[in-house]
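Undergrad: show me how the following folds:
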Amino acid sequence: MSNADELARRARLRVVGLAARKAIHLGPALSLIDVLAALYTQVLRHDPARPDCPDRDLLVLSKGHGAYGLYAVLAELGVLTTDLDDLPGHPSDGIPGVEAATGALGHGLSLAGGLALGARLTGSDRRVYVVMGDGELDEGSNWEAAQFAAHHRLGNLMAVVDRNRLQQEGDTEDICALEPLADKWRAFGWRVGESDGHDVAAVAEAVTALGAGPGPAVLIAHTTKGKGVPFAQGDPAWHMGQLDAAQHHIAVTALTATA
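TA: Down below sits the predicted model:
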């Protein structure tokens, strides 16, 4: 197990520990942790000891209800020292390592596009990454932002779609079909890659490969909602919930066994 894989495992333990104490968006947090671990340990220019370093790359979590996954990864990196119980259910201003307050789904890509254009205009070589949920791609504002980014040829912008194929009400393809998703992004002028979203090395490799080229890029990371917790995996009922003692024991046992 690599250091990044171990970081992701410990981050999941933090999330399930919190879910034993209160109801949270458990499934969405667990599905994106490997993606975040890959980005923070192998891709982004950032210094955990100086999270506000002006030369850092930026990461916007558009999928705001996955906030506890982000907090857990930042805690494992040493950026956050606050107890997760004290943090809000969506990224908020003033939290170390959080670049933007998000939660209104479909807005993160627009925000990231503005940050990427601003970086170009000020001569900065920083890159901007935005992690999105597939369910939020129902929102038309995402496709306006995709068109904007392609028009301005924002080569310093990359989106990663957490493609777990589930949203709160059920399967994305039953609610508002996204496929052929890769072709849709290409039609908007984006370079597209795909990877196993739970293979940290594969995510990092795919992001690095996409980084070299003109215009914006998107990685479709194929994931499982509730990853790591056997009874929650692939079950939309665990979009949000609280673990009882028996469920918490099962979750911890499963995650400990992967060490």
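
Undergrad: C-alpha from now on. contacts and neighbour counts both.
TA: OK.

Undergrad: ranges for the strands of the stretch 101-250 of the chain?
TA: For the stretch 101-250 of the chain, the strands defined by DSSP state E, counting those that start in this stretch cover 128-133, 157-163, 166-167, 170-171, 191-196, 217-222.

Undergrad: turn these into a markdown table, including mean neighbour count and distance to residue 108.
TA: Formatted as a markdown table, the strands of the stretch 101-250 of the chain follow (neighbours: other Cα atoms under 10 Å; distance: least, Cα to Cα, whole Å):
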| stretch | mean neighbour count | distance to residue 108 |
| --- | --- | --- |
| strand 128-133 | 25 | 7 |
| strand 157-163 | 26 | 10 |
| strand 166-167 | 23 | 17 |
| strand 170-171 | 16 | 22 |
| strand 191-196 | 19 | 19 |
| strand 217-222 | 25 | 14 |
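
Undergrad: here's the other one to compare against:
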Amino acid sequence: MPNKQASRIGTAELQRLAAAGRWHVIETVANAKAGHIGGPLSAMDLLVSLYFNELRIDPQQPQDPARDRFILSKGHCAIGLYAVLALRGYFPIEELATFDQGGSRLQGHPDMKLTPGVDSSSGSLGQGLSAGAGMAMAAKQLGAGFHTWVMLGDGELEEGMVWEAVHTARRFKLDNLTAVIDLNGLQQYGWPVTEDGDRFDRSNPWAGVNLEGVFSSFGWNVVSIDGHDFDEIQTAFDHVRAGRGSGKPTVILANTVKGKGISFTEGTYKWHNGVATPEQLAVAAAELGQTLEGEAK
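TA: Below is the predicted model:
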């Protein structure tokens, strides 16, 4: 079994890592002149918690067959995953500077054939949970002990293929599968509207829908948390472990803020993607406790 943390990292260190991850996201995208910001920032606390306190992994053996699997179904948020993989030791942090360049291992969407630590290529929304269900089913058939985790966006839940996987996972008793939903309540595009002069309604795609009830009705274990509270995140992970052997997959409904951690990116669809100016980078560095070179103060 791959190495797991000998002891859990405390909240202060998780906060430090998340701040560093957020800085690497906005700095890297600024240098690349393109990329996504809002989703990687909303998911950062969840990703840091997974990679430093939960996943059974060994960065020195990224292809170990006994490792836990992680799929970033919302693949456009790849830079958030790359930042955490670099912090965890899968490749040098300096390599983030090659993001989205020709010949780089760090493309705009995750590529399992290029990037150490990436277990599934993704980018076409809605497909990740089906791939994760397949991995979990294979683990069951092989008698393997690894757990499969899939992170999805709330806008992505509008894809019909997601719900086919939700239905199938319970029928095959995939209690070794966990979905983490980044419920940041904003999407780049939504249902068409015309009355306000804007082409799209970008508000919460699941407003008025009882997602807890929906997943429960499909037979899943459901945990709802504040996706920026490290204690609640860890409690959710504990719940996942307690559910192994129940025959039920688990979903973590993580309520988050799009663009979390930087004042000018928080809570606005306009920073779904975008390139920070030098002045904005200076603001972000100050708020995240970083220097403009990305080193902690």
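
Undergrad: sorry, back to before: out of the strands of the stretch 101-250 of structure 1, which is closest to residue 250 of structure 1?
TA: Among the strands of the stretch 101-250 of structure 1, strand 166-167 comes nearest to residue 250 of structure 1, with 22.7 Å by Cα to Cα.

Undergrad: residue contacts, the alignment partner in structure 1 of residue 145 of structure 2?
TA: Residue 145 of structure 2 maps onto residue 125 in structure 1, with residues paired by TM-score structural alignment. Shown in contact with residue 125 of structure 1 (Cα atoms under 8 Å, 6 or more residues apart in numbering): 119, 156.

Undergrad: circling back to that earlier point, turn the strands of the stretch 101-250 of structure 1 into CSV, including distance to residue 12 of structure 1.
TA: Listed next are the strands of the stretch 101-250 of structure 1 as CSV, based on distance: least, Cα to Cα, whole Å:
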stretch, distance to residue 12 of structure 1
strand 128-133, 18
strand 157-163, 16
strand 166-167, 19
strand 170-171, 23
strand 191-196, 18
strand 217-222, 18
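
Undergrad: for those strands, which one sits closest to residue 2 of structure 1?
TA: It is, among those and with distance given as Cα to Cα, strand 191-196, at 16.2 Å.

Undergrad: residue range for that closest one in structure 2?
TA: Taking TM-score structural alignment, strand 191-196 of structure 1 hits residues 221-226 over in structure 2.

Undergrad: that stretch vs structure 1, average distance?
TA: When structure 1 is overlaid, stretch 221-226 of structure 2 sits 0.7 Å from its aligned residues on average, using mean Cα distance after the TM-score superposition for structure 1.

Undergrad: quick one: that stretch to chain centroid distance?
TA: Centroid displacement of stretch 221-226 of structure 2 relative to its chain, using Cα atoms, centre = their mean, to the nearest Å, is 15 Å.

Undergrad: now do stretch 37-55 of structure 1
TA: From the chain centre to the centre of stretch 37-55 of structure 1 is a distance of 15 Å (Cα atoms, centre = their mean).

Undergrad: and the contacts of it?
TA: Contacts for stretch 37-55 of structure 1 (Cα under 8 Å, 6+ apart): 4-5, 7-8, 56-58, 73, 77-79, 96-97, 124, 126, 200-201, 203-204, 207-208.

Undergrad: only the buried subset of those, as a ChimeraX command please.
TA: Applying 16 or more other Cα atoms under 10 Å to those, the buried members can be selected in ChimeraX as follows:
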select :4,5,7,8,56,57,58,73,77,79,96,97,124,126,200,201,203,204,207
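
Undergrad: and the match of residue 145 of structure 2, how far from residue 155 of structure 1?
TA: 11 Å (Cα to Cα, to the nearest Å).

Undergrad: how about residue 32 of structure 1?
TA: Distance from residue 32 of structure 1 to residue 155 of structure 1, by Cα to Cα: 24 Å.
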